[in-house]
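Colleague: One predicted model, sequence on top.
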Amino acid sequence: MTKKWAIFFLFAVVAATVLFGLTLSNTKFDYDFDKFFKPDDEPTQYFNEHRDTFGTDNDFILIGVVNQGGVFDPSFLSQIEKLTAEVKELPYVKDVISPATLKHYVREPLTGTVFQTPVIRGDRTKDSIRVFSDPSLVDNIFSETAPAISLVVITEPKLSKNKSDVISTALKSTIDKYKFDDVHLAGRAIGQVVYVNKIQTEFILFMGIALVFIVILLFVMFRSFRGVLIPLATVLVAVVWSIGILNLSGKGISILLNMLPPVIFVVGMSDAVHLYSRFLEELRDGATKAHAIHQMIFDTGLAALFTSITTAIGFASLYLTGIPALQEFGVITASGVIAAYVISITMLPAWLVLTEPPHKVINNEKGNWQRQLDGILIPIIRHRKWVFIGTIVIALGFGFAASRLELNNFILEDLKPDEPLRKDFAFFDVNFAGVRPFELGLKLKEQDDSFLTPQNIGKLNKLENYLKSTYGVHAILSPVVAAKESNRMRHGGKNEYYVIPDSERDWKKTEKDLRDIVKTGKLKPVLAKDQQYARISGRTGDLGAQYFDSANVALQTFAEAEGITKTMDIEITGTGTLIDRTNQNLVFSLSKGLGAAFLLIALLMGIMFRSIKMVLIALIPNLLPLLAIGGVMAILGIDLKMSTSIIFTIAFGIAVDDTIHLLSRYKLEMRNGRSSNQALRNSFVHTGKAIIITSIILFGGFISLCFSSFQSTFYIGLLVTLTLGFALFFDLTILPALLARKED
């Protein structure tokens, strides 16, 4: 590289960095659950139709208020009434359901006039009896297990982060005016504020931890200001480019993309360290600066190109999952990895061309690294039989453990158990109906049929009773609720009549009421206009995907046994159900991605080494870490879910880098006429230090994710770090043992 080209490359990198830097002020943060659903899947399409017909299932905020003196205390209820009135006036609030708004409809038998009577009338004993004999209020507005009531705040649909901030701040400010014993908040808008605020905080935290760790490591490794500055400047530019690419794509930083900066930081640093280490190595061996730069670019640079491509393939393979959130993370991170390589292979050599070589390094002796690496290699060559046996035993042990991995997930598993938001959600799971939405869609098979017939209302009632008693759904809304309310209305508002009419005469009156209500549009949230598509909605506790998987099967079995499915199709849907199904299908989706990454990387290695045997030798040390991490997950009781599944494709793409660097040097030594064992020793000694150092850098970058308050990010950091540790171990043991066999 001439000085003219060096100046050109530096100018080009600086110009591009300025352009990308100008987009940094436009960086936004994203929390969109819909991106975790496959848009072309039938369950997702059904959910979208269901939501378009009846409305969203999670646009509410729950306010749980505890009063140790009892929930029917007049002064407490007076405060609740005032709170309800204030909350109704907050921005983006459509309605509030609370003890202060509860009314029973009553029809005057002589005139037919309908009037309302309040449920709470000021008599503690009678109010308590009235409330706890009303199944529509128990576990919905009033708790059976705690002296607490719940306010259900209905918000505008799909509130943005800014709108969620406004309503969350206003709601907390309003509640703070009152001296309640205890208050708990839950719901989508509250969760969105907490999640995005944590993403913003951790975005800076991860970068800070990775930066400090790598600066210290670079100084220990190179013991010079130049040795820290050159690689550090290279990767900082790569991070700016990556965030710029993210901004230009119009995407926001999500829980997954929050890991983009530290990932690019450490992956880019790996390229920079390998390149700069090769430059210093050539200088130590007496080469001129020009020759050292040439070798750095065309030997190590070529290997770095292959490692960058394999890493990018690992991330890009997430596109095959079909899940938008993973697709965005995979493609943008892969683009950042390639950008980091382009910066390293242009900016770093250009910098070295335009500056004087570090004279102190030229005469610096090789330290203890050669002796230490020889101390590792020689016993492996001498005892490679035992290395093979030990590797097989380890593989079998981890393989057996990995076979016991289980699929499971919880809606709030991203938050650690001691997080206040998770405790608030748990409060509603324990004392009320829960927070997880439940949605059941029902479509009649006969075109001239209607859900307002006594037969179909009866079937819906059977389903409701099963859902309450067996499945665990409460706070239910459906056409049946309207039928029961109509029957109670015609019997003086007495709770014992909150049932389906059992006489034909009473049913005809109820049916007439229902058809009158349909005309007003009040049944639109639970019944489609053609009366052939109905909805049963409610809330449950966050009991885990395994529970709901078996519960859904049992519900389908019950519906078939009761003959319900003969006249109507039922489909369990909703946000929670789609999350569960996404995780269940993720193993197959990620298997496709991992398989594609495996084939592409094998093909790349085949092109690089032109030998099937070398391809097999290269892949073995990188498949073993995946088996090992699967075993570790099973041993530690970590379930297979979205956050833990993606580490297999990510780690495979990154772990193979060290293997490529070692085998590339091995190929070069063989081409220079070395014997197989001599080529192995030279490769092991010369690249071993850089491999260990870059692995430690990767450890530092990914271990920074373990400081996250999101368990998904924590597990990605922990498990990728462990996988890379296994990869380093197998690269330094089984890989040289496989190569040494060629001398037998």
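Modeller: Perfect, I can see it now. Residues are numbered from 1 along each chain as shown.
Colleague: C-alpha only now, for contacts and for neighbours.
Modeller: Fine.
Colleague: Now for the closest residue to Pro74 other than its chain neighbours, how many residues are close by?
Modeller: Using Cα to Cα, 6 or more residues apart in numbering and skipping the chain neighbours, the partner closest in space to Pro74 is Gly122 (6.7 Å). Number of residues near Gly122 (other Cα atoms under 10 Å) recorded here: 13.
Colleague: Equivalent analysis for the one 4 residues further on, please.
Modeller: A count of neighbours around Lys126, defined by other Cα under 10 Å, yields 13.
Colleague: next one: Glu439
Modeller: With other Cα under 10 Å as criterion, Glu439 counts 24.
Colleague: same deal with the one 5 residues further on?
Modeller: The tally of other residues near Leu444 (other Cα under 10 Å) stands at 20.
Colleague: Over to Ser676?
Modeller: Ser676: 18 surrounding residues under other Cα under 10 Å.
Colleague: take the one below as the second:
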Amino acid sequence: MWALGFAGLLTLFFILTWQGVRFNYDFENFFQHDDPELDFYQEYREVFQNDNDYLLIAIENNTGVFDSAFLTKSLAFENELKQVDGVVEVVSVLNQKEPIISPFGVNYRPLLDWFSKESLAGSAQKIKKDKQWMGNLIADDSSSLLLLVQNEQMIGKERGDTLYASIESKLQAYHFDAFKTAGKIKAQGAFVNLLQQEFAFFLSFAIVGVLLLLWMMYRSWWGVVLPFIIIVTGIFWSLSFLLLTGGELDVMSVMQPPILMVIGLSGMVHVVNHYQTALVASESKDKAIFGAFKTLGLAVFLTALTTSLGFVSLYFTNVPSLMWFGLYTGCGVMFMFLALFSILPFALYHLPSLPSSNREVWASRWNKFLKLLFHNITAHRKAISLSFIVVTLLAGYFMSQVKTNGYILDNLPEGHSLLEDFQFFDQQYGGSKPLEIQIQAGSVGQDLFDYRVLKEIEKLEDFVRENYNTGFIMSPLTAVKAVNKAQNRGNPKAFVLPSALSYERMQPLVDKMGQSQNIKLWTTDKTIGRLSSKTADNGSLLGKRQHQKLDEFVESNIDKELLKVRLTGTSFLIDKSHELVTYKVFSGLGFAFLLVGIIVGFLFRSWRVSLLVILPNIVPLVWIGCVMYWFGIDFKLSTSIVFAIAFGIAVDDSIHFMTNLRMQMKEGHSLLKALFLTYLTTGKAIILTTLILISGFVMLTFSTLEIPWFTGVLVSLSLLFAVLADLLWLPVLLIPFKKVIERKINHRNSLDRDKQTQLK
């Protein structure tokens, strides 16, 4: 009863300290937080600005944008937009004025003049020939115009939601033919809405699923209600702990309810299966309950620990979203273990027993099946072992061919309106993915406006435009080109770097016009600047190749004495994260494998047995990699984590099997006899728990988000592969080491007997 009292006190504590559910989706939570590139970018944005604090608005008109009524309405909307709290700047063709330099000084004329049909036609004809505007602030087909809205820097989630809601309501009020929007303040709100829907869906779906499974297993209301209370209690403790320690629900943690439910249910099945077996043997209920917890206490604790370690291994990724998901889910598994062992004895005591005939019929069927399976395995040991080795080696080869590739909006379901809007900007305006490069004057150049440095920037711009297929590029060179164009009465062909002599004459004008830059492109001392553009989101694999080509170009073609170049920005960091997360997940798995090896080594006092047990647990991971190759699934943030989750849960079967085997051998059985008895008891529980776990993870495939979907499919497959490896290959691996295992166990039994003798 003391354990039940502990559970009650802990529940009361969490009720009194309940913080309320909080949802968040912070884009930067997917950055590597031990990456020097992140430190550099944070310094960079202090000088310039955050490269994703903007909103792109494309306003469409069915008859084209060069329509006076449409332009008048668009300008009214823009002017109203500038008054919205949180909007810093709005850039569009509607408010652009072209400088024209003449002998009488600098004059400015509107880029677009639509106050008469003739002036509008002239403006349209001029703009259509100018690549400075077409494909940049006006779509190439003239069907829409772009408003680039700069919002407050580092805007928070709640304020961002308010700002976007205000902008969207104004867009709706103007009744444009159509409009598209893309940007951080929209994406964060859309993701959080999806998270809230997913959390409610998974929680309700998991509850229904667990209730159904419990009814199928026990066919009594006590057998449904009490185990359900245990599982809900464990989840409540886990969620309360997360919120109490400042955690929030994000795209990762919404998966916790079904994961913890099926993990708790699988642990319960092992205990209840042992309890029911004891009842079949005509033991009393009290003795059966005591025997189940005494016998399986260590095994269930070790499986909870190894499952927790599998999740905690995600902490090694150093990606905050994955780190906290791994840590909190690992803690949640241990909370579920506490709930199981503090409440389940009481629950079992009040569960009505199944009719004796039913228990005996089902026990007879299971025994018949498992006996046949065991005898077939021992009769074909060489063929089974060879098959597993060959298939695993082939799978390993295919796994090595899987590419690492991810996208910024990976998590969104296909056809989601947000994804379609971003794709629209990729197609019509050169991209929605920011590209940022820091440029710095070298030791020879005086500053970025030294003509020799500008020539290097020109070479860099030309390569970036070709390599990344970018839209319009902004840099200190842009100001120089604009002045040259102004000196040539706005001729689009003059938007180039002039000759050295011409540049020398125009330099005072460059200094003057540069002071009014809307977007900061260089520092006050003109020694550091930015090259900024946007590209389509074509994936981190292509991005990595493009970045490598840029590095090679800079190394061989840019004079470092004149110009220093360094790629940075949020998109670059995300591309790097996909690559590094894959590497670090497998590094964390290595640590988890080591800990599991130590646990098994502790049970059997043999490093050779530890290695043998690890081998079957490599199988599901390698086979998953093979499945990914054949179905064209790439390594990335949303798939790499599956390996850590799969290992943590799949290794439970091996721990249960080896713990039961050790118990059977301590009772004096030979290895073969102990394997046979373990097969008849633990084998049944392993199969049942695997079916339960798979049914739980299959729930995740109903998600519209990519991370839960991949987790559901790939973890379910890994569990299937794990049960095959543990029931077919693990016994085959152990039999050749019969003498070693028996000697270790006999030696341990002898030491235990000596201790008991000394105590007497």
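Modeller: Done, it's in. The model shown is predicted, which means the values in this text are computed figures rather than measured ones.
Colleague: Superpose the two chains and report the TM-score.
Modeller: In this superposition the chains share a TM-score of 0.94, using TM-score structural alignment, normalised by the length of the first structure; 734 aligned residues with a Cα RMSD of 2.2 Å.
Colleague: Which residue ranges of the first structure form strands?
Modeller: Using DSSP state E, the strands of the first structure run over residues 60-66, 93-97, 103-107, 114-118, 148-155, 182-187, 436-444, 474-477, 533-540, 568-573.
Colleague: Looking at those strands, which is nearest to Phe29 of the first structure?
Modeller: For Phe29 of the first structure, the closest of the strands of the first structure is strand 182-187, at 19.1 Å, according to Cα to Cα.
Colleague: Where in the second structure does the closest one fall?
Modeller: The aligned range for strand 182-187 of the first structure in the second structure is 178-183, by TM-score structural alignment.
Colleague: roughly how far is that stretch from the heart of the chain?
Modeller: 25 Å (Cα atoms, centre = their mean, to the nearest Å).
Colleague: swap in stretch 342-358 of the second structure?
Modeller: 41 Å.
Colleague: Trace stretch 396-412 of the second structure over to the first structure and give me the residue numbers.
Modeller: Against the first structure, stretch 396-412 of the second structure falls on residues 399-415 (TM-score structural alignment).
Colleague: Please read the previous query as pertaining to stretch 586-597 of the second structure.
Modeller: Under TM-score structural alignment, the match for stretch 586-597 of the second structure is residues 591-602.
Colleague: Next: stretch 707-727 of the second structure.
Modeller: Taking TM-score structural alignment, stretch 707-727 of the second structure hits residues 712-732 over in the first structure.
Colleague: in the matching stretch, what counts as buried?
Modeller: Applying a neighbour-count criterion of 16 or more other Cα atoms under 10 Å, one finds 712-728, 730-732 buried in stretch 712-732 of the first structure.
Colleague: Kindly report the same for stretch 406-417 of the first structure.
Modeller: Result for stretch 406-417 of the first structure [16+ other Cα under 10 Å]: buried residues Leu407, Asn408, Asn409, Phe410, Ile411, Leu412, Asp414, Leu415, Lys416.
Colleague: my read: the third one touches Asp580, true?
Modeller: What that stands for is Asn409 of the first structure. Yes. Using Cα atoms under 8 Å, Asn409 of the first structure is in contact with Asp580, at 7.0 Å.
Colleague: Between those two, which contacts overlap?
Modeller: Residues touching both Asn409 of the first structure and Asp580 (Cα atoms under 8 Å, 6 or more residues apart in numbering) are Ala545.
Colleague: Could you dump the buried residues of stretch 406-417 of the first structure into a markdown table with distance to Gly70 of the first structure added?
Modeller: Converted to a markdown table, these look like this (distance: Cα to Cα, whole Å):
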| residue | distance to Gly70 of the first structure |
| --- | --- |
| Leu407 | 42 |
| Asn408 | 39 |
| Asn409 | 36 |
| Phe410 | 33 |
| Ile411 | 32 |
| Leu412 | 30 |
| Asp414 | 34 |
| Leu415 | 32 |
| Lys416 | 32 |
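Colleague: Show me what Val627 of the second structure aligns to in the first structure.
Modeller: Per TM-score structural alignment, Val627 of the second structure is aligned with Val632.
Colleague: What about its match, how many residues nearby?
Modeller: By other Cα under 10 Å, the burial measure for Val632 of the first structure, its neighbour count, is 20.
Colleague: roughly how far apart are it and Leu640 of the first structure?
Modeller: Noted for Val632 of the first structure: a distance of 12 Å to Leu640 of the first structure, by Cα to Cα, to the nearest Å.
Colleague: show me the contacts for the counterpart of Asn136 of the second structure in the first structure.
Modeller: Under the alignment (TM-score structural alignment), Asn136 of the second structure pairs with Asn140 of the first structure. Asn140 of the first structure makes contact with Ser150, Phe432, Ala433, His474, Ala475, according to Cα under 8 Å, 6+ apart.
Colleague: Give me the neighbour count for the closest residue to the second one other than its chain neighbours.
Modeller: It refers to Phe432 of the first structure. Nearest non-adjacent residue to Phe432 of the first structure, counting by Cα to Cα, 6+ apart: Asp139, 4.3 Å away. Neighbours of Asp139 of the first structure under the rule other Cα under 10 Å: 22.
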